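A.B. asks: Everything below, folded, please.
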Amino acid sequence: MSALRTIGALTAREMLKFVRDRSRVLGALAQPLALWLLLGLGFQNTFQPPQGSVGGSYGAFLLPGILALVLLFTAIFSTISIVEERTSGFLQAVLVAPTPRTALVFGTTLGGTLLATVQALLFLGALPLIDLSPGVAGVGMIVAVCLLTGLAFTALGFAIAWRMETTRGFHAVMNLFLLPLWFLSGAMFPVDGAAPVLQVVMWGNPVSYAVSGLRHGFHGFAGTPAALAGPGVCLAVTGAFAVLMTGLAVWQVRRPFFQT
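C.D. replies: The predicted model follows:
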């Protein structure tokens, strides 16, 4: 019960921090939205959609990747507070409290995951602009993938932030991990059109399956362009990635800060 109360309190705290810091909304939504509009309009007349796809504009092709980018940015903004709270003393207070350290992981990642999913789902309002209608099953697929991807990104950010001493170092390491994962996920270009060496990397990138799962959802499981695998495989790989990153965060928290 103590662990559950801690998880609930930390999740609510993440929500409260978000409400009080409106610049996080601007940072997490404005940049992906601007990127989607600029690239979507810029490549509108030059993009050749994959054969048999529904919703043949580049904006429709790019939108699943933009949702993944929103989840990525939200993970960065949610977990950077771990570095700041170490210097403020809040983290030390939580660690000496009579509750398991894993509650800190689950409370922080759950709050970040819910915030990331809500922000990503705001982009569903753009569906009429690109002539896509996913249906109830498609929306369910989108929500499931967003939750799992948000959990994976937030847990990875937590694991990285736990050992960081400065926010500058955190940003450098996060950009080193997360941005290449996004760029090589098939978000901006299909796997089939990439160089052979990049195709191997993209097939092994777990974020590629999250983007493909979002594509299945947006296209209502019909005429899905550039999907690496079927919906079930995409969900399974994304779920395994989320479990692996959560396990990494738990392992980091259980390690002592100083080892002899």
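A.B. asks: contacts, neighbours, all on C-alpha from now
C.D. replies: Noted.
A.B. asks: Tell me the secondary structure of residue 97, please.
C.D. replies: Using DSSP: H, G, I helix; E, B strand; the rest coil, the structure places residue 97 in coil.
A.B. asks: Please report how far residue 16 lies from residue 251.
C.D. replies: 27 Å (Cα to Cα, to the nearest Å).
A.B. asks: Next, name the residue at the spatial heart of this protein.
C.D. replies: The chain has residue 71 as the residue nearest its centroid, 3.2 Å off, counting by Cα atoms, centre = their mean.
A.B. asks: Next, that residue: secondary structure please.
C.D. replies: Using three-state DSSP, the structure places residue 71 in helix.
A.B. asks: Does it touch residue 114 like I think?
C.D. replies: No. Between residue 71 and residue 114 there is no contact under Cα atoms under 8 Å: 10.1 Å.
A.B. asks: Between those two, which contacts overlap?
C.D. replies: Common neighbours of residue 71 and residue 114, counting by Cα atoms under 8 Å, 6 or more residues apart in numbering, are residue 150.
A.B. asks: Can you give me the separation between residue 169 and residue 203?
C.D. replies: Relative to residue 203, and taking Cα to Cα, residue 169 is found at 29 Å.
A.B. asks: where along the stretch 151-260 of the chain do the helices fall?
C.D. replies: Along the stretch 151-260 of the chain, counting by DSSP state H, counting those that start in this stretch, helices occupy 167-183, 196-204, 206-218, 231-254.
A.B. asks: Second input sequence below; structure requested for side-by-side comparison:
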Amino acid sequence: MMIEEVQTHVAKVYAIWLREFKVFLREKSRLVASTFTPILWLFVIGSGIGSATTVSAAPSLDYQQFIFPGIVSMSIIFTSVFYGSYIIWDRKFDFLKSVMVAPVSRGAVFVGKTLGGMTNSLVQALILLAIGAAIGIPLTPLSVVQAVAVIMLMSFGLTSLGLALGSYMYSLEGFQMIVSFVVFPLFFLSGALFPLDNLPAWLSVLTAIDPATYGVSAMRGTMLGVGSANPALDFAILTAYTGALGLFGIYSFKRMKAV
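C.D. replies: Down below sits the predicted model:
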């Protein structure tokens, strides 16, 4: 009986994930637009600032290579958190109401939607990894697998955060305003664009409480061999953040009103 219940829950989560993934596949313009911005940052910012900057923390790398893991993280942060806007669209078109009255737990709805957002972020990150290989990022099969694990953790946690914020909002304008105060600090404080060595004390504290910091550090360590002296600790802290954000998302969904 317990196995049947688990299979039923998995089937419900899969159905919601499949719906989210099909929506993603139909909106090819969204994929192009959300991938273009990180590529622009990588080549314009990476080449422009890199022409006048050396990375003291990694002298063997040019600036474009150094920020590559941060640009992948940028794609994950923006795509995952802004994914919460789809809750508002679902509410406007009454799809959310139909899901909420179905015999599906809100926890299953949340997990299915979060996995959908995670898949979207993963597809975009894989495109960037392919571009990274083309510009000389020293990727190996092992480093790709490790990077994908970090990407999945980051995207699940940040998609949970985006959906949690979306569950409290009723207008896209309000959501975009609130989320702007979330995604930019997450990105700029993560060390995506600069080394975290020798920062002022107040800035070090802010970077230390940013979950994206540990994702950037772990990816930089797996891809480039630089970054934190303890990648396993980065991964553990990122896992803890992901679990906490997932629980926050489930709690928010249970309190959410469908209309």
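A.B. asks: about what we covered before: the second structure: which residue goes with the residue nearest to the centre of the first structure?
C.D. replies: Applying TM-score structural alignment, one finds that residue 71 of the first structure aligns to residue 76 in the second structure.
A.B. asks: Quick check: that match vs residue 174 of the second structure, distance?
C.D. replies: Relative to residue 174 of the second structure, and taking Cα to Cα, residue 76 of the second structure is found at 22 Å.
A.B. asks: And residue 223 of the second structure, how close does it get to residue 234 of the second structure?
C.D. replies: Per Cα to Cα, residue 223 of the second structure is found 14 Å from residue 234 of the second structure.
A.B. asks: So which of those two has more stuff around it?
C.D. replies: Using other Cα atoms under 10 Å, the more surrounded residue of residue 223 of the second structure and residue 234 is residue 223, with 25 against 22.
A.B. asks: so who does that one touch?
C.D. replies: Listed by Cα under 8 Å, 6+ apart, the contact partners of residue 223 of the second structure are 69, 137-139, 143-144, 147.
A.B. asks: just checking, which of those residues belong to strands?
C.D. replies: Among those, no residue falls in strands (DSSP state E).
A.B. asks: which of these line up with contacts in the first structure?
C.D. replies: Retained in the first structure (both residues aligned by TM-score structural alignment, their matches' Cα atoms under 8 Å) from the contacts of residue 223 of the second structure: 69, 137-139, 143-144, 147.
A.B. asks: Can I get the buried part of those as one PyMOL selection?
C.D. replies: Here is the PyMOL command that selects only those of those that count as buried (16 or more other Cα atoms under 10 Å):
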select buried, resi 69+137+139+143+144+147
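A.B. asks: Switch the kept ones among the contacts of residue 223 of the second structure over to a markdown table; also include distance to residue 200 of the second structure.
C.D. replies: A markdown table is the format used below for these (distance: Cα to Cα, whole Å):
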| residue | distance to residue 200 of the second structure |
| --- | --- |
| 69 | 23 |
| 137 | 30 |
| 138 | 31 |
| 139 | 33 |
| 143 | 32 |
| 144 | 33 |
| 147 | 29 |
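A.B. asks: Now for the residue nearest to residue 30 of the second structure when sequence neighbours are not counted: which residues touch it?
C.D. replies: Of all residues not flanking residue 30 of the second structure in the chain, residue 24 sits nearest, at 7.9 Å (Cα to Cα, 6 or more residues apart in numbering). Residues in contact with residue 24 of the second structure, defined by Cα under 8 Å, 6+ apart, are 30-31, 120.
A.B. asks: Which position in the first structure pairs with residue 24 of the second structure?
C.D. replies: So, by TM-score structural alignment, residue 24 of the second structure is matched to residue 18.
A.B. asks: and that match, helix, strand or coil?
C.D. replies: helix.
A.B. asks: From residue 9 of the first structure, how far off is it?
C.D. replies: From residue 18 of the first structure to residue 9 of the first structure the distance is 14 Å (Cα to Cα).
A.B. asks: likewise residue 125 of the first structure?
C.D. replies: Separation of residue 125 of the first structure from residue 9 of the first structure (Cα to Cα): 31 Å.
A.B. asks: neighbour-wise, which of those two wins?
C.D. replies: The residue with more neighbours, out of residue 125 of the first structure and residue 9, is residue 9; 16 against 8, by other Cα under 10 Å.
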